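Peer 1: sequence-free structure coming up:
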């Protein structure tokens, strides 16, 4: 236990005679300190009512305004093997300049005369198409001739049928006349025979009438034969009409069958010609693809595939290129809670990495080394980093961006929102509230801040 004395030193020793004690316990400096504190609180109170520009900070990097101006890689649409390089990294190339030459690795394209031989096949098939066209024309002419000949043959057979029917009528009349003659001859013979029996006529007259009767009977039989022959000719004429119709129908059908076969062969040959022409064009385009050319003017960044004899697949990246002409932009990211406060046309201050700057986020007017930007695009889907992507373009009403900045370098951004008192901003920050929510007319911000 400590042995502390109850004696009080300050009651026995007078400290006021010492200079150090006078400086320490001198009461005058409290008055200056109180004045200083009062002045500070008055200034702080006044500052609390000064305007403060609410802002949303973000971090991004430099990019280009248009997608076709951004760094890209050149791919080969066909597999191949590197044979020769025409550029090196850092070279400037114009649009269409050859970067490298590749060769084929597929066996079906090894033939160096593949295009010429395909052209020969096209010419041969084209001649085959022409031959089939001529054959179709000849068969059409043959069908036309057979059709005309059938018409004539049918007319001829019909005329013969008409003649046969007229002959039947003529022979029928003659047959009826022969019947009449035989009736007359029989009556005459019977009358002469009766007169001879009565002794009025001689036997010679009877025999003469008998002979005449027999001749008349023979003519009747002859006329009957002629009539039957005429009827048979009518039947033959009808049969001939059917035969001509059937014969020429068969000939025309055969000619049409040959024509359709020729047309089918012609169409098949035309399809083969079209297929060969397609292959010919593909081979020509594939040969042009053996020379990898620059899609636009720019600088060769890096050779992704290098060496000679190295093989690659179709779609593999070969070389990277940066376009020489581009419009700078900044790609920044904002928190989801701040996204409703960002609108197209919003003014933004940008600080580029490596560029000296003195930034006062609440007083952009006194910031130094920052540059103006304007919101031109807002992504509607969240990015992989959990934030929303915003694209900024140079503000035309502000100073130009530095010429020495490059695509890919970092940038810090401040989107300028409403002006509020400092006490309100402190109160918002302490409570963790977002900046004032507001919605500009027509969805376009028209607040101009510098």
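Peer 2: Thanks, I have the structure now. Values in this document were obtained by computation on a predicted structure and should not be read as measured data.

Peer 1: switch to C-alpha atoms for all contacts and neighbour counts from now on
Peer 2: Noted.

Peer 1: List the residues that contact residue 267.
Peer 2: Applying C-alpha atoms under 8 Å, 6 or more residues apart in numbering to residue 267 gives the contacts residue 129.

Peer 1: Repeat the analysis, applying 10 Å as the threshold.
Peer 2: Residues near residue 267 by C-alpha atoms under 10 Å, 6 or more residues apart in numbering: 129, 132-133, 261, 273.

Peer 1: Now do whichever strand or helix holds it: distance to the chain's middle.
Peer 2: Secondary structure from DSSP states H and E places residue 267 in helix 203-288. Averaging C-alpha positions (C-alpha atoms, centre = their mean, to the nearest Å) puts helix 203-288 57 Å from its chain's average.

Peer 1: Structure two is appended below for comparative analysis:
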């Protein structure tokens, strides 16, 4: 039976077995694998966005209400900043006059002319006021001279009165002696009558001199009253002219306000005419045009379409669970996988993955979103290969946040026990924290 071939193939009792050797080899290999390095990581999701607001898709809005009269683009066209998208026509009756700006300019010119007339009137009033003050001063000087003359005449009349009084005193003394002598019969009646006449003439001269003094004083008083009346009269005239002058100044200021208002209206009309052409706000592609033809009415600020920028500094917005938030920090490395781009990923060995693109966290928001996650921004890593130019804003993204390097056995033990990844800091961060 030992010579039968079937017996040799069925019974292996005396055959040499390699199972033990292979078991030892696999066991040693497994032990070695357990000590290989493994990169801890966190898987996140997000979408492609941009850092700058002016590089996001911009809505095209109608700045004024109007009627579409011409389209210059269609869906999918690429435009440059300032290119005309469409042309509008006015629908408000307040702006339909084709010569609106010219007519407003005529109103402004007319207001300027009115202001010039009032300025000329003010100049004339100033000349009249100056002339009136000059006449007033001249007349007051004349009255002052007259008063001086009257005062000088009064001084002379007073001196004359003193002389007459001295003469009267002498004449009175002579009259009294003559009267006594006449009573004693020493002089004739004729002589006494002559002396009496001389005495009465002296009395009359004194009365006449006193009357002259009183008249001169009255003239001085009248001259002073005339001076005051002259001042009052010319003050009234000057007040009236100055009132007219201030009224003209008020008209000029009112006119200036009307001119400013009209110029503001004219500037608004000019700007509004420039708004009849809706222009592209940036370089990009026109999409989602939602008005279909000529003659449609647009409301103020109504959306017309969207312009997607051509030149964009891409970034990725990733969502972070609150439990993973302490493991994220600025400068952290994130491997990005974009939808539509094939990738072979070894999460524990990111350097061996294919189709992933490296990025760095530049900001982590401190406020949680309504979806219950925190948001972080990731930009391309300048030290790695650039991101593919074919990606667009809104493209879905999966991210792998790179954490600490640990042995595989430690990672298995951590996952079996449900522990979170290690929170670690670099040496420079540790030194800064200690300081």
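Peer 2: Received the coordinates, thanks. This is a predicted model, so every value here is computed, not measured.

Peer 1: ok, back up a step: quick one: the helix holding residue 267 of structure 1 to structure 2 mean distance?
Peer 2: Relative to the matching residues in structure 2, helix 203-288 of structure 1 has an average distance of 2.0 Å after the fit, by mean C-alpha distance after the TM-score superposition for structure 1.

Peer 1: For the following helix or strand past that helix, grab the matching residue range in structure 2.
Peer 2: Proceeding N to C from helix 203-288 of structure 1, the next assigned helix or strand is strand 291-293, under DSSP H and E. Per TM-score structural alignment, the counterpart of strand 291-293 of structure 1 in structure 2 is residues 277-279.

Peer 1: now do stretch 76-84 of structure 1
Peer 2: Counting by TM-score structural alignment, stretch 76-84 of structure 1 corresponds to residues 62-70.

Peer 1: hang on, the earlier thing: how far apart are the match of strand 291-293 of structure 1 and its match in structure 1?
Peer 2: Stretch 277-279 of structure 2 sits 0.7 Å off on average (mean C-alpha distance after the TM-score superposition for structure 1).

Peer 1: what sits up against that stretch?
Peer 2: With contact meaning C-alpha under 10 Å, 6+ apart, stretch 277-279 of structure 2 is reached by 60-64, 68, 70-72, 79-89, 304.

Peer 1: In PyMOL, how would I select the buried members of these?
Peer 2: The following PyMOL line selects those of the contacts of stretch 277-279 of structure 2 that are buried, judged by 16 or more other C-alpha atoms under 10 Å:
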select buried, resi 60+61+62+63+64+68+71+79+83+84+85+86+87+88+89+304
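
Peer 1: Looking at the contacts of stretch 277-279 of structure 2, which are in strands?
Peer 2: 60-61, 68, 70-71, 79, 84-89, 304 (DSSP state E).

Peer 1: Residue 329 of structure 1 contacts residue 410, doesn't it?
Peer 2: No - here residue 329 of structure 1 lies out of contact with residue 410, judged by C-alpha atoms under 10 Å, at a distance of 11.6 Å.

Peer 1: quick one, which of those two is more surrounded?
Peer 2: Between residue 329 of structure 1 and residue 410, counted using other C-alpha atoms under 10 Å, the more crowded position is residue 329 (22 against 19).

Peer 1: what sits against the corresponding residue of structure 2 for the more buried one?
Peer 2: Alignment note (TM-score structural alignment): residue 329 of structure 1 maps to residue 315 of structure 2. For residue 315 of structure 2, the contacting residues are 47-52, 359-362, 377-380, 387, 393, by C-alpha under 10 Å, 6+ apart.

Peer 1: Great, nothing more from me.
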